[in-house]
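Engineer: need a 3D model of the following:
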Amino acid sequence: MAKERLGVLCSGRGTDLQSIIDAIGRGEVAGEIAVVLADREGAYALTRAREAGIPAACIDRKAYERRELFEEALIAALEEAGVTLVVLAGFMRILTPLFVRHFTGRILNIHPALLPSFPGAHAHRDVLAYGVKVSGCTVHFVDEGTDSGPIILQAAVPVLDGDTEETLGARVLEQEHILYPKAIQLYCEGKLRVEGRHVRIIE
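Structural biologist: Alright, predicted model coming up:
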């Protein structure tokens, strides 16, 4: 069976990307990264990819007048690389229906909170402001909403007295680096079945 070809979209440091690169290197993910794309040139994720010998490019959002044109450029680059699964790894852009429909059922994202609680770009801040005792991370399929797609896996992390966004974020990130490769491997093995809002894991 042909390996899944991953296209990883990033905006920043690329630590989740690195966890996927490392997991593939250990033989824990039966896929290959075909291309890494970032929406800004300064994203360190591009450096990580290039150091690992993975094709990488910047498709700068600022270079496009409209979001649809930017997404069309992303789609073209992913298709050219033969991508079969799109992996969002710290990609700080909301994708429009144009993009989501092109890759329906083939986009994964990881969010640094226990969805459906605390969606959006400031999860750790919102978690601390609300005063919950448990946070974590969620891997989900991407749909046309914001952090609203069917949930694949979750991991819980305690919120400690005195936590800051940085300290909580660091503990959550540790779990992200474990959880995301696991979810990608389940997809690569064909073990995920979406039934409405539910994702069944087939053993």
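Engineer: drop to CA atoms for contacts and neighbour counts, all remaining ones
Structural biologist: Will do.
Engineer: which residues does residue 127 contact?
Structural biologist: Residue 127 is in contact with 113, 118, 135, counting by CA atoms under 8 Å, 6 or more residues apart in numbering.
Engineer: which of those residues has the most neighbours?
Structural biologist: Within the contacts of residue 127, most neighbours by other CA atoms under 10 Å means residue 113, with 27 neighbours.
Engineer: where along the chain do the helices fall?
Structural biologist: Assigned by DSSP state H, the chain shows helices spanning 15-25, 44-51, 67-80, 97-102, 123-130, 165-188.
Engineer: between the ones you listed, which one is closest to residue 158.
Structural biologist: helix 165-188 (8.5 Å; CA to CA).
Engineer: residue 63: neighbouring residues, count only.
Structural biologist: Around residue 63 there are 10 residues (other CA under 10 Å).
Engineer: residue 124 versus that one, what's the distance?
Structural biologist: Noted for residue 63: a distance of 31 Å to residue 124, by CA to CA, to the nearest Å.
Engineer: residue 163 now?
Structural biologist: Going from residue 163 to residue 124 by CA to CA gives 10 Å.
Engineer: the two: who's more crowded?
Structural biologist: residue 124 (23 against 13).
Engineer: is it possible to get TSV of the helices of the chain that adds distance to residue 57?
Structural biologist: Formatted as TSV, the helices of the chain follow (distance: least, CA to CA, whole Å):
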stretch	distance to residue 57
helix 15-25	14
helix 44-51	7
helix 67-80	9
helix 97-102	18
helix 123-130	28
helix 165-188	22
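Engineer: also this sequence, please, to line up against the first:
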Amino acid sequence: MSKLKAAVFASGAGSNFQAIIEARDLACEIVLLICDKQNAGVIEIAKKHQISTFVFNAKEFASKQAYEEKIISELRKKEVSWIFLAGYMRIVGSTLLQAFPGKIVNIHPSLLPNFPGKDAIAQAYQAGVNKTGVTVHYIDEGIDTGPIIAQESVAVFSKDTEEALKKKIQEVEHQLYPSVINQLLQTK
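Structural biologist: Okay, here's the model as predicted:
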């Protein structure tokens, strides 16, 4: 039986993308990277692993609907059935949500609903919390408001720097996300 095909959307360095594609016995084949930053590090990771990429500049499109329609076209060409966001710094719009209902998942570096949106690690660090973590959730039209699939907490110690906290959170992300992907795909 052939594996389901999935795409990863990312905008940055690509550490979660790397963790997903290097996960042992992943229940899907990552066939496409969608990226909105022309020089993001994640693109080099995709090239190294011979994964197709679609890199776009949102400003070159008339609207969010227009670039999401182009993304959908690229996803259809590769027969993608699931989308995993891994540091994708754009809000997913209704065009993409309607094309992949219940099949778009995100990882967020906090225990949602705490610290949604950008810079969640910095928000948690500055708030002085003693616990934060990682959330994997379905995407909806809000910002980090979709139904939660899994969470794992990370202790914050007084000696932690923001950078140390980021590293602890990334270690959890790199284990949790591939595990959750497998659980989702094995039950669908």
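Engineer: TM between them?
Structural biologist: Here the TM-score for the pair of chains, by TM-score structural alignment, normalised by the length of the second structure, is 0.95; 188 aligned residues with a CA RMSD of 1.3 Å.
Engineer: could you check how far the aligned residue in the first structure for residue 28 of the second structure is from residue 170 of the first structure?
Structural biologist: If you follow residue 28 of the second structure across to the first structure using TM-score structural alignment, you land on residue 31. Residue 31 of the first structure sits 27 Å away from residue 170 of the first structure, going by CA to CA.
Engineer: for the two, indicate the residue with more neighbours.
Structural biologist: Comparing residue 31 of the first structure with residue 170 by other CA under 10 Å, the one with more neighbours is residue 31, at 22 against 12.
Engineer: got a list of what the more buried one touches?
Structural biologist: Shown in contact with residue 31 of the first structure (CA under 8 Å, 6+ apart): 3-6, 24, 185, 188.
Engineer: what subset of these is buried?
Structural biologist: Among the contacts of residue 31 of the first structure, those that count as buried by neighbour count (16 or more other CA atoms under 10 Å) are 4-6, 24, 185, 188.
Engineer: reformat those residues as TSV; add distance to residue 52 of the first structure.
Structural biologist: Formatted as TSV, those follow (distance: CA to CA, whole Å):
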residue	distance to residue 52 of the first structure
4	18
5	16
6	14
24	11
185	20
188	21
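Engineer: picking that back up, nearest to residue 152 of the first structure, of the helices of the first structure?
Structural biologist: Nearest to residue 152 of the first structure among the helices of the first structure is helix 165-188 (6.9 Å), distances taken as CA to CA.
Engineer: read off where the closest one ends up in the second structure.
Structural biologist: With TM-score structural alignment applied, helix 165-188 of the first structure matches the range 162-185 in the second structure.
Engineer: now the contacts of residue 127 of the first structure as a markdown table including distance to residue 71 of the first structure?
Structural biologist: Below are those laid out as a markdown table (distance: CA to CA, whole Å):
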| residue | distance to residue 71 of the first structure |
| --- | --- |
| 113 | 26 |
| 118 | 26 |
| 135 | 32 |
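Engineer: can you tell me which of the residues you listed are in strands?
Structural biologist: residue 135 (DSSP state E).
Engineer: related to what we said a few turns ago, quick one: average offset of the match of helix 165-188 of the first structure versus the first structure, please.
Structural biologist: The superposed stretch 162-185 of the second structure is, by mean CA distance after the TM-score superposition for the first structure, a mean 0.8 Å from where its aligned residues fall in the first structure.
Engineer: distance check, residue 99 of the second structure against residue 92 of the second structure.
Structural biologist: Taking CA to CA, one finds residue 99 of the second structure at 11 Å from residue 92 of the second structure.
Engineer: ok, back up a step: residue 193 of the first structure: which of the contacts of residue 127 of the first structure is nearest?
Structural biologist: Among those, and counting by CA to CA, the member closest to residue 193 of the first structure is residue 113, at 22.8 Å.
Engineer: how many neighbours does the aligned residue in the first structure for residue 80 of the second structure have?
Structural biologist: Aligned counterpart of residue 80 of the second structure in the first structure: residue 83 (TM-score structural alignment). Counted with other CA under 10 Å, residues neighbouring residue 83 of the first structure total 21.
Engineer: my guess is residue 83 of the first structure contacts residue 6. True?
Structural biologist: Yes: assessed by CA atoms under 8 Å, residue 83 of the first structure is found in contact with residue 6 at 5.5 Å.
Engineer: find residues that contact each of the two.
Structural biologist: Shared contacts of residue 83 of the first structure and residue 6, counting by CA under 8 Å, 6+ apart, come down to 34-35.
Engineer: so which of residue 99 and residue 92 of the second structure has more stuff around it?
Structural biologist: residue 92 (19 against 14).
Engineer: any idea how far residue 176 of the first structure is from residue 13 of the first structure?
Structural biologist: With distances taken as CA to CA, residue 13 of the first structure is found 14 Å from residue 176 of the first structure.
Engineer: neighbour-wise, which of the two wins?
Structural biologist: Set residue 13 of the first structure next to residue 176 and count neighbours by other CA under 10 Å: residue 176 wins out with 24 against 17.
Engineer: name the nearest residue to the more buried one, ignoring sequence neighbours.
Structural biologist: Using CA to CA, 6 or more residues apart in numbering and skipping residues adjacent in sequence, the residue nearest residue 176 of the first structure is residue 137, 6.3 Å away.
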